[in-house]
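Student: starting from these lines, generate the structure:
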Amino acid sequence: MEIDIETIEHFLEGCEDHGNLSAMFKHRFPGVSLTRCDPSDLFGEIPFRRSQGFDIHLVDGRDHCWKITRELAEATGVVVVEKKR
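Tutor: Predicted coordinates:
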């Protein structure tokens, strides 16, 4: 399953209830994992996509351990780093 990064980006930017983001994401994008983390957790990693409120990284979780990837076709999920507003 290829991740529709454009739709995910629009969803994240339009989401006003950040406290319920994970549940809403799971409902909207079944089968795609979402991990939220602090910017320091991904220090040195270049985001796949930068948006106004979030940096979006792609995750490849097909093997035993997941890893950050730049390949959309390999992505099984996203890591979202919320920017401080």
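
Student: for the rest of this, base every contact and every neighbour count on C-alpha atoms.
Tutor: Fine.

Student: so Val80 sits against Phe54, correct?
Tutor: Yes. With contacts counted by CA atoms under 8 Å, Val80 reaches Phe54, the gap being 6.4 Å.

Student: sequence B follows; please return its structure for comparison with A:
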Amino acid sequence: MECINLATLSGQEIEAIGASLAAQPSMSDAVVARFKQQYPGVSFTLCFESDMGSHDPYVEYKQFDLHLVAHSAQGGCSRVTTDLKACSGLVIALHEE
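Tutor: Just a heads-up that it's a prediction; the model follows:
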């Protein structure tokens, strides 16, 4: 399965995005929409950590975890990845209290 590189993000860029997200007073669809505008070509998905199953996060923050996503060239399917070179999006998995 070949992956599309919608955006190429370095580990430093991902951590900067994560720090910026962590600085938000609360997480919402509106916040995610702003980040989608700020980082065109990067896919952002908001969910709960329980939705991620047994996948380990790329980086953890107090309110959420960030997971890397790769998109398939065939059918637009996406999958969680640990391969930074294949990363074309981020999942923001909110911690449940």
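
Student: which residue is the nearest non-sequential neighbour of the alignment partner in the second structure of Cys15 of the first structure?
Tutor: Using TM-score structural alignment, the partner of Cys15 of the first structure in the second structure is Gln24. With sequence-adjacent residues excluded and distances taken as CA to CA, 6 or more residues apart in numbering, Gln24 of the second structure is closest to Val31, at 8.0 Å.

Student: sec struct for the one you found, please.
Tutor: helix (DSSP: H, G, I helix; E, B strand; the rest coil).

Student: what's the answer for Val79 of the first structure, then?
Tutor: Of the three states, Val79 of the first structure takes strand under three-state DSSP.

Student: that one -> the second structure?
Tutor: Match for Val79 of the first structure (TM-score structural alignment): Val91.

Student: quick one: average offset of the longest strand seen in the second structure versus the first structure, please.
Tutor: If you go by DSSP state E, the second structure has its longest strand at strand 64-72. Superposing on the first structure and averaging over aligned pairs (mean CA distance after the TM-score superposition for the first structure), strand 64-72 of the second structure comes out at 0.9 Å.

Student: okay, now His71 of the second structure: neighbour count?
Tutor: Other residues near His71 of the second structure come to 23 when the count uses other CA atoms under 10 Å.

Student: identify the residue of the first structure aligned to it.
Tutor: Using TM-score structural alignment, His71 of the second structure lines up with Gly61 in the first structure.

Student: what's near enough to touch the nearest residue to that match once chain neighbours are set aside?
Tutor: In this structure, Gly61 of the first structure finds its nearest non-sequential neighbour in Thr76, 5.8 Å apart by CA to CA, 6+ apart. Residues near Thr76 of the first structure by CA atoms under 8 Å, 6 or more residues apart in numbering: Met1, Glu2, Ile3, Gly31, Val32, Ser33, Leu58, Val59, Asp60, Gly61, Arg62.
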